[in-house]
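In: this one's sequence-less:
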């Protein structure tokens, strides 16, 4: 716990440095690209269109929220997943990317994953605005529960950062970790009812819903959709909320413990 408090203190003390490095990291993604920031939207938009045509046009999927088009039900589920997966992928390789900072004795390498997280949050902010604009264009009235998007984005960020501390530390010594994370994210996307309705399985096997809820990201997806489409508050799911934060706290502390143990050897390997 003392290590967590020292990390929080370091983040507060170095907040200007973290912000400047995060902005630089965001700009660096598109250096030399002709279309620049446009590429940030291309792949996610194409992905949404593919799932839209497969599930709504092809399979004629009907979303569980009456009067809501499938694409409007899909987007609040897939937007947080794009953010979560991008954070995990970028944080996993951040120590190699900033190896010149890792080798500096005076630099606190614990803030590197935070820098990547904030950079990804900038991208996520754009997608939140697009999601809300799309919701309004489909005739949905604004809801006060939309403010919960900040809470659920924070929850997804803490979960991804906790796992990211573990994966980035291990990746220094085991380079295949980045590929393992990428494959797990591709597979894990289908373990959360993002593109399909959970009723497809729970109607025949009710126990499947419990399996879905054991995945902590189920809480994020359900929260986004509940906030945007149904006007639900997070305290209406007290058991799921407690489970999510208990799981996230354990993962965060475990990830930091591994990071702290391996940290003295980072500069030697890099």
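Out: Ah, there it is. Keep in mind that what you see is a predicted model, and the values were worked out from it rather than measured.
In: switch to C-alpha atoms for all contacts and neighbour counts from now on
Out: Fine.
In: How about the contacts made by residue 229?
Out: When contacts are counted by C-alpha atoms under 8 Å, 6 or more residues apart in numbering, residue 229 is found next to 65, 73, 140.
In: List only those of the residues you listed flagged as buried.
Out: 73, 140 (16 or more other C-alpha atoms under 10 Å).
In: In helices, which of the contacts of residue 229 appear?
Out: Among the contacts of residue 229, DSSP state H puts residue 73 in helices.
In: CSV for the contacts of residue 229, including distance to residue 227?
Out: Written out in CSV, the entries for the contacts of residue 229 read as follows (distance: C-alpha to C-alpha, whole Å):
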residue, distance to residue 227
65, 13
73, 12
140, 12
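In: wait, what's in contact with residue 240?
Out: If a contact means C-alpha under 8 Å, 6+ apart, then residue 240 has 213, 219 as its contacts.
In: which of the residues in the helix or strand that it is a member of are buried?
Out: Following DSSP states H and E, one finds residue 240 within helix 238-262. By 16+ other C-alpha under 10 Å, the buried positions in helix 238-262 come out as 240-241, 244-245, 248, 251-259.
In: ok, so of those residues, who is nearest residue 109?
Out: If you rank the buried residues of helix 238-262 by distance to residue 109 using C-alpha to C-alpha, residue 259 comes first, at 9.8 Å.
In: The helix or strand following the helix holding residue 240 - contacts with which helices or strands?
Out: Later in the chain than helix 238-262, the nearest helix or strand by DSSP H and E is helix 266-269. Where contact means 3 or more C-alpha pairs under 8 Å, 6 or more residues apart in numbering; DSSP states H and E, helix 266-269 is packed against helix 99-102, helix 148-173.
In: in helix 266-269, what's buried?
Out: Of the residues in helix 266-269, those scored as buried under the neighbour-count criterion (16+ other C-alpha under 10 Å) are 266, 267.
In: okay, the helices and strands packed on helix 266-269, which one's buried deepest?
Out: Ranked by mean neighbour count under mean count of other C-alpha atoms under 10 Å, those are led by helix 148-173, which reaches a mean of 21.
In: so what does it touch, helix or strand wise?
Out: Applying 3+ C-alpha pairs under 8 Å, 6+ apart, one finds that helix 148-173 contacts helix 70-92, helix 94-97, helix 111-137, helix 177-188, helix 217-225, helix 238-262, helix 266-269.
In: switch the cut-off to 7 Å
Out: Applying 3 or more C-alpha pairs under 7 Å, 6 or more residues apart in numbering; DSSP states H and E, we find helix 148-173 packed against helix 70-92, helix 94-97, helix 177-188, helix 217-225, helix 238-262.
In: To residue 144, which of the ones you listed lies closest?
Out: With C-alpha to C-alpha as the criterion, residue 144 lies closest to helix 217-225 of the helices and strands packed on helix 148-173, at 13.0 Å.
In: so how far is the closest one off the chain centroid?
Out: Between the centre of helix 217-225 and the centre of its host chain there is 11 Å, according to C-alpha atoms, centre = their mean, to the nearest Å.
In: Check it against this one:
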């Protein structure tokens, strides 16, 4: 428990550094591109259009059952957090291995590197979500009390991403093939995380229950519960307990491995 408290203290005492470096790295990644940071918005937009053409029009998913919400809105609510989580996971895997020079040359708190990878994508997430909400409200879907849950699900998403980045970054440094495994797994998870396909059509089926074991599904469906005014977080309290239990275990494993191997990270360069 002490190492977890120390890890939390390191995160909070370096939060300013986390946001500054994350902002710098994001700008540096796009500085050679003509459109610059606009690609953070353009790239997911192109993908959303493609998914809508395939799943919304070609496969007949134009209208959802929930309050008559058009499929495009239903899909937007799922893919916006998915794009952010997918990017955070893929970036988080390399967050330590890609900064070994920084670790070896300076006295840098290695514990904040995975957190920086999670923070990097926040501007893109807020931009996409903000534009969607403007469109959503503009078409007559006005906010109600359920929307308060967006705050809860946002912080739950951040906690999950930080936990996964912390654990994955250490594993990938020790076992380099792990990066490829995560990348391949994310392609599969896209179709079983409820982003573009309704996986909860038959809630009593074994397959649906297996899908719901994926913590990402909890986040995706949570955003829909809030914006579609479907349910409160308390309506499936055991699912919430399961989510935070799994997230905490992932975080504890990541913090433990970071603390155990951080003095040897440079040897893996």
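Out: Arrived safely, thanks for sending. None of these values were measured; they are calculated from a predicted model.
In: Superposed, what's their TM-score?
Out: Overlay of the two chains. TM-score (TM-score structural alignment, normalised by the length of the second structure): 0.93; 268 aligned residues with a C-alpha RMSD of 1.8 Å.
In: Out of the buried residues of helix 238-262 of the first structure, which is nearest to residue 156 of the first structure?
Out: residue 248 (9.3 Å).
In: that older thread, let's have the buried residues of helix 238-262 of the first structure in a markdown table, adding distance to residue 87 of the first structure.
Out: Putting the buried residues of helix 238-262 of the first structure into a markdown table (distance: C-alpha to C-alpha, whole Å) gives the following:
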| residue | distance to residue 87 of the first structure |
| --- | --- |
| 240 | 23 |
| 241 | 22 |
| 244 | 18 |
| 245 | 19 |
| 248 | 15 |
| 251 | 15 |
| 252 | 14 |
| 253 | 18 |
| 254 | 18 |
| 255 | 15 |
| 256 | 16 |
| 257 | 20 |
| 258 | 19 |
| 259 | 17 |
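In: and which of those is nearest to residue 132 of the first structure?
Out: Sorting the buried residues of helix 238-262 of the first structure by distance to residue 132 of the first structure puts residue 241 at the head of the list, at 23.9 Å, by C-alpha to C-alpha.
In: what's the helix or strand for residue 143 of the second structure?
Out: In this structure, residue 143 of the second structure sits in neither a helix nor a strand according to DSSP H and E.
In: gap between the spatially closest residue to it that is not a sequence neighbour and residue 241 of the second structure?
Out: The shortest distance from residue 143 of the second structure to any residue other than its chain neighbours is 7.4 Å, reached at residue 137 (C-alpha to C-alpha, 6 or more residues apart in numbering). Distance from residue 137 of the second structure to residue 241 of the second structure, counting by C-alpha to C-alpha, to the nearest Å: 32 Å.
In: Show me what stretch 40-48 of the second structure is in contact with.
Out: Outside of stretch 40-48 of the second structure, the residues within contact range by C-alpha atoms under 7 Å, 6 or more residues apart in numbering are 124, 128.
In: Please repeat the previous calculation with a cut-off of 10 Å.
Out: Under the criterion C-alpha atoms under 10 Å, 6 or more residues apart in numbering, residues 26, 30, 35, 39, 50-54, 72, 75-76, 79-80, 83-84, 121, 123-125, 127-128, 196 lie in contact with stretch 40-48 of the second structure.
In: Mean per-residue distance, that stretch versus the first structure.
Out: Relative to the matching residues in the first structure, stretch 40-48 of the second structure has an average distance of 1.4 Å after the fit, by mean C-alpha distance after the TM-score superposition for the first structure.
In: With the second structure overlaid, report how far the helix holding residue 240 of the first structure is off on average.
Out: For helix 238-262 of the first structure, the mean deviation from the second structure after alignment is 1.1 Å (mean C-alpha distance after the TM-score superposition for the first structure).
In: Can you check what angle separates that helix from helix 148-173?
Out: Our comparison of helix 238-262 of the first structure with helix 148-173, counting by axes from the mean of the first three to the mean of the last three C-alpha atoms, to 10 degrees, yields an angle of 30 degrees.
In: just to revisit the earlier point, reformat the helices and strands packed on helix 266-269 of the first structure as JSON lines; add distance to residue 223 of the first structure.
Out: Converted to JSON lines, those look like this (distance: least, C-alpha to C-alpha, whole Å):
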{"stretch": "helix 99-102", "distance to residue 223 of the first structure": "37"}
{"stretch": "helix 148-173", "distance to residue 223 of the first structure": "7"}
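In: Out of these, which is closest to residue 110 of the first structure?
Out: Residue 110 of the first structure lies closest, by C-alpha to C-alpha, to one member of those: helix 148-173, at 8.3 Å.
In: how far off helix 217-225 does that closest one point, in degrees?
Out: Taking the same axes, to 10 degrees, helix 148-173 of the first structure and helix 217-225 form an angle of 150 degrees between their directions.
In: what's the average distance of helix 148-173 of the first structure to the second structure?
Out: Per the superposition on the second structure, helix 148-173 of the first structure and its aligned residues are separated by 1.7 Å on average (mean C-alpha distance after the TM-score superposition for the first structure).
In: List buried members of the contacts of stretch 40-48 of the second structure by neighbour count.
Out: Here, 16+ other C-alpha under 10 Å leaves 26, 51-53, 72, 75-76, 79-80, 83-84, 121, 123-125, 128, 196 buried among the contacts of stretch 40-48 of the second structure.
In: hang on, the earlier thing: what's the residue nearest to residue 143 of the second structure aligned with over in the first structure?
Out: Superposed on the first structure with TM-score structural alignment, residue 137 of the second structure falls opposite residue 136.
In: what number of residues lie near its match?
Out: Other residues within reach of residue 136 of the first structure by the criterion other C-alpha atoms under 10 Å amount to 12.
In: In this structure it contacts residue 142, no?
Out: Yes: with contacts defined as C-alpha atoms under 10 Å, residue 136 of the first structure counts as touching residue 142 at a distance of 7.2 Å.
In: thought residue 120 of the first structure was touching residue 86?
Out: Yes: contact criterion C-alpha under 10 Å: residue 120 of the first structure and residue 86 qualify, at 6.9 Å.
In: I'd say residue 83 of the first structure and residue 121 touch.
Out: Yes: contact criterion C-alpha under 10 Å: residue 83 of the first structure and residue 121 qualify, at 7.4 Å.
In: list the residues that contact both of those two?
Out: Residues touching both residue 83 of the first structure and residue 121 (C-alpha under 10 Å, 6+ apart) are 127, 153, 157.
In: In a markdown table: those residues, plus distance to residue 208 of the first structure.
Out: As requested, these are arranged in a markdown table below (distance: C-alpha to C-alpha, whole Å):
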| residue | distance to residue 208 of the first structure |
| --- | --- |
| 127 | 30 |
| 153 | 26 |
| 157 | 26 |
